[in-house]
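1. Prediction below, plus the sequence it came from.
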Amino acid sequence: MTIANGELDRVGGQARVLAATSAAASGPEHVEEPVAYDAILLASFGGPEGQDDVIPFLRNVTGGRGIPEERLEEVAHHYRAFGGISPINSQNRELKAALEAELASRGIDLPVLWGNRNWAPYIRDALTEANERGFTKLIAIGTSAYSSYSSCRQYREDYAIGLDATNLWDTLQIDKIRQFFDHPGFVQPFIDGVVQGLADVAAKGFTAAETHVLFSTHSIPSTDAAKSGPESRGFGDGGAYAAQHLAVAEVVIEAATTDEVTPAWSLVYQSRSGPPSMPWLEPDISDAMRDLAAAGTKAFVIVPLGFVSDHMEVKWDLDTEAMETAEEIGAFAVRVPTPGIHPAYVTGLVDLVMERVNGTPTADRPSMTELGPWYDVCRPGCCENVRLGFKPALAGLAP
């Protein structure tokens, strides 16, 4: 199948999924046919690993968006405060090693290849390695749990860009695991964290009535949020992105508390980077903290629900800026860990791969909200970027 020009191949008039295995090529919502994959593609955002990398990395991230250099310098300050080194690459090395150990312990022969979207090693490097090692069928794990352009479709576009860059359209097939926002392996670490966070707050003498749990995730443009997930689901203004976070937050708070001691909670956003004229999802976490403190809240449990590891936007936006806000308003705050390499998370990612290896029936796939299990093959038009339009993307039906 040659898709180098981004055109869809059609068989019998039925749209096919770009560079997919035969089991996924016709675009079923859930692939219940076993697939003998050769390797796992661990795909991440990437980050700089030294002061000289920071601006080139930020140019990669913002390429084509016309972001002025002075704005890049403002964001660079966050990285420079940590020596110009983003923790995300070291975290992915740890996750890769943890996945390899879990696979070995279960006798599963699937090598793990790692590639980033925005910094070395790039996705194209991982695809080149796959080809050199004779692998032809890859199952991708994108290190983002939710549905939106930035957290799902852009990864799928980058797989297509990687095939273009390596000229491997006719050689490699790439499927992906489903978005795992409500898989037990992703949710359990947050439940554990909230239990401990509430215990830490109580140990400081704060009551449940004085405490507020803030589930924080990356803000995205409101237009992108509205287009997240398939339109047929009718999620409303916040799209699947907001709906998924809210559903998971409800599960976490219910599992981590009892009726007698359940504190108030809300979904908040962080890390906005767009111009003031463009609406983004709100409220910002620091604004919410100020408003809640004015209404009597004295303690916060901050849950980085939208993140899989303690990368820069957790270390800066939460551990630095949100904690400064707490000090400013005279409140106590504790930040819950991200999944990282929590055993449940690592086991869960391997379980998600094995769903596709074994062709697990949809009814037997675990999900902790009524929204899942999410799709193996993304639906047509899912997670459109209104500003950029549709580009070729793998693991989903066009457009």
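-> Cool, got the structure. Numbers count the residues shown, from 1 in each chain.
2. Please count neighbours and contacts with C-alpha atoms only from this point.
-> Will do.
3. so where do the helices sit in the stretch 151-300 of the chain?
-> 154-166, 184-203, 222-226, 239-256, 285-294 (DSSP state H, counting those that start in this stretch).
4. I'd like those written out as CSV, with distance to L8 and mean neighbour count added.
-> Converted to CSV, the helices of the stretch 151-300 of the chain look like this (distance: least, C-alpha to C-alpha, whole Å; neighbours: other C-alpha atoms under 10 Å):
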stretch, distance to L8, mean neighbour count
helix 154-166, 12, 21
helix 184-203, 34, 20
helix 222-226, 24, 22
helix 239-256, 26, 21
helix 285-294, 42, 18
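5. what about versus this one:
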Amino acid sequence: MTGEATIEQRTSRKAPPAKDAPLEPGALVSAATEPAQGGDPWIETPVDYDAIILASFGGPNGQEDVIPFLRNVTGGRGIPDERLEEVAVHYRHYGGVSPINEQNLALKAALEAELERRGIDLPVYWGNRNWEPYVHEALTEAHERGATKILALATSAYSSYSSDRQYREDFADALEFTGLQGEVRIDKVRQFFDHPGFVEPFVEGLREALDELQREDPTLDLGRDVEVLFTTHSIPTEDANRSGPESRHFGEGGAYYAQHLAVSGVVADDVLAQLRERGDGLEQLNWRLVFQSRSGPPSQPWLEPDINDVIETLPEQGRRAVVVVPVGFISDHMEVLWDLDNEAKDSAAQAGLAFRRTPTPGTHPAFVSGLVDLILERVHGTPKAERPARTDIGPWYDVTRAGDCENVRLGFRPAIAGLQP
């Protein structure tokens, strides 16, 4: 279905996959603003955007929404409803309402307030991949209010198919579905895994969690008795290997693994330095990167180790407490509330370990300010050399490089904001 769809059809369901993401004559990037059409990695020319679209995963708003939402999430895989019910129990535990919706509304309001505080006149629209309001609804609303140059901000910090390319596919789907190809340009904010505004809330949260543990048990030796587990969503190993440009040679796990590992190291080093500065005399923090929320068949390799498996082994290593840092997530959505605050917490209790889970960035002032800084990078065309990055991997690209984040099962579907395919 293309631009001939009725208004009711356009706003009643998720947009179908686009058949094409056409290039304008001489352009290397589909639907991009003029400075980005040539495909340079970093765009250092100012762009007078009309609007921002905050793009997210989406979630159900009630019990009747749960299975239709999960059908959207798993679209094209032919998973029967009875198997979807195995996942639905997580949502049904919370009345069928995903917390991500209120979190996105709170983030949208915080972004609007920070933009206004800085005197920046850019309206923010919210659109989801898998539930209302959909991306195509946000795009339609922005266009009806006069926007033709839009900057997209996805609520995902790292490189992978689901956290990067799939959002770029969503925008291609929305442009084709609404018939706005050729009328609306959409660029996308770079992956922000190592931006200071994203990193700071994790540093603050880990330091406070360690302080709480030691206040409750003064005999606890932070350098010997505590394990810090930085956790993120597991993904199929083959998909992980395809994250990041081939020219970067990230190796096993691709950019997805390398980015998470690098950020975890920065957070741990920052906290260790702060504890040393106040005279704690620590020589090290015990930490590692773990994974959670696996959903694939046992025969398919996914990134490991699983957080619960690791927690089970900690007592035999002499640990008495575990701090879980959800470094792969920006808000307390279902994978955090269920998989960490229930399952991981239960695993720690069974292992006899004290447990702390640090906050996600959410609407932390440093995070919100950092997102606005990222928006202004594109508005002002900030040179790469002036863009902050806490790891040697970044700053990441404004225009996704060719071949990045392929989905092994689906291949390369039409997408925007990057070099083709």
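-> Perfect, I can see it now. A quick note: this is a predicted structure, and the numbers were derived from the prediction, not measured.
6. Might you report the residue contacts of the spatially most central residue of the first structure?
-> Nearest to the mean C-alpha position of the first structure, by C-alpha atoms, centre = their mean, lies S144 at 1.4 Å. By C-alpha atoms under 8 Å, 6 or more residues apart in numbering, the contact list for S144 of the first structure reads S151, C152, Q179, G306, F307, V308.
7. tell me which of those residues is nearest to L172 of the first structure?
-> Proximity of the contacts of S144 of the first structure to L172 of the first structure (C-alpha to C-alpha) peaks at C152, which lies at 20.0 Å.
8. Can you find the partner of that closest one in the second structure?
-> Applying TM-score structural alignment, one finds that C152 of the first structure aligns to D164 in the second structure.
9. again, but for G162 of the first structure
-> So G162 of the first structure corresponds to A174, using TM-score structural alignment.
10. Spatially, what comes nearest to F329 of the second structure if we skip its sequence neighbours?
-> The shortest distance from F329 of the second structure to any non-neighbouring residue, by C-alpha to C-alpha, 6 or more residues apart in numbering, is to T360 (6.4 Å).
11. neighbours around the alignment partner in the first structure of the one you found, how many?
-> Matched across to the first structure, T360 of the second structure falls on T338, judged by TM-score structural alignment. A total of 22 residues lie near T338 of the first structure under the criterion other C-alpha atoms under 10 Å.
12. what's the answer for Q350 of the second structure, then?
-> 11.
13. State the distance from it to L213 of the second structure.
-> Computed as C-alpha to C-alpha, to the nearest Å, the Q350 of the second structure to L213 of the second structure distance reads 18 Å.
14. quick one, strands of the second structure?
-> Listed in chain order, the strands of the second structure (DSSP state E) span 51-56, 124-128, 149-154, 185-188, 226-233, 286-292, 321-325, 354-357.
15. List just the one of the ones you listed that sits closest to R409 of the second structure.
-> For R409 of the second structure, the closest of those is strand 226-233, at 18.5 Å, according to C-alpha to C-alpha.
16. Output the residue interval of the first structure matched by that closest one.
-> Strand 226-233 of the second structure maps onto residues 211-218 of the first structure, going by TM-score structural alignment.
17. Just give me the match in the second structure for I302 of the first structure.
-> Alignment note (TM-score structural alignment): I302 of the first structure maps to V324 of the second structure.
18. Roughly how far does its match sit from V203 of the second structure?
-> 12 Å.
19. Likewise for R215 of the second structure?
-> 18 Å.
20. picking that back up, double-check the match of I302 of the first structure against L229; I have them as touching.
-> Yes - counting by C-alpha atoms under 8 Å, L229 is a contact partner of V324 of the second structure at 4.9 Å.
21. before we move on, the earlier item: with distance to I123 of the first structure as new columns, can the helices of the stretch 151-300 of the first structure be given to me in CSV?
-> Formatted as CSV, the helices of the stretch 151-300 of the first structure follow (distance: least, C-alpha to C-alpha, whole Å):
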stretch, distance to I123 of the first structure
helix 154-166, 6
helix 184-203, 24
helix 222-226, 24
helix 239-256, 25
helix 285-294, 32
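22. what does A322 of the first structure align to in the second structure?
-> So A322 of the first structure corresponds to A344, using TM-score structural alignment.
23. Could I get the contacting residues of the residue nearest to that match when sequence neighbours are not counted?
-> Leaving aside its sequence neighbours, A344 of the second structure sits nearest to N308 (C-alpha to C-alpha, 6+ apart; 5.8 Å). With contact set as C-alpha under 8 Å, 6+ apart, N308 of the second structure has these partners: E343, A344, S347.
24. Look up the closest residue to the last one, ignoring the ones flanking it.
-> If the residues on either side of it in the chain are set aside, S347 of the second structure comes closest to N308, at 6.1 Å by C-alpha to C-alpha, 6+ apart.
25. Please determine how far that neighbour is located from A351 of the second structure.
-> According to C-alpha to C-alpha, N308 of the second structure stands 10 Å off from A351 of the second structure.
26. F329 of the second structure now?
-> 25 Å.
27. which one of those two has more residues nearby?
-> F329 (21 against 18).
28. quick one on the thing from earlier: the residue nearest to A344 of the second structure matches what in the first structure?
-> So, by TM-score structural alignment, N308 of the second structure is matched to S286.
29. A262 of the second structure now?
-> So, by TM-score structural alignment, A262 of the second structure is matched to A247.
30. shouldn't that match be in contact with G372?
-> No - between A247 of the first structure and G372 no contact is recorded; they are 10.2 Å apart, counting by C-alpha under 8 Å.
31. and of the strands of the second structure, who's closest to P245 of the second structure?
-> strand 185-188 (17.3 Å).
32. That closest one vs the first structure, average distance?
-> Mean deviation of strand 185-188 of the second structure relative to the first structure after superposition (mean C-alpha distance after the TM-score superposition for the first structure): 0.4 Å.
33. In the first structure, what range does that strand match?
-> So strand 185-188 of the second structure sits over residues 173-176 in the first structure, by TM-score structural alignment.
34. Can you give the distance of the matching stretch from its chain's centre?
-> Chain-centre distance of stretch 173-176 of the first structure: 17 Å, with C-alpha atoms, centre = their mean, to the nearest Å.
35. got it, and stretch 389-403 of the second structure?
-> Its chain's average C-alpha position is 15 Å from that of stretch 389-403 of the second structure, according to C-alpha atoms, centre = their mean.
36. same deal with stretch 151-169 of the first structure?
-> 17 Å.
37. outside of it, which residues touch it?
-> 1-4, 19, 43, 117, 123-124, 127-128, 142, 144-147, 172, 174, 179, 382-384, 391-395.
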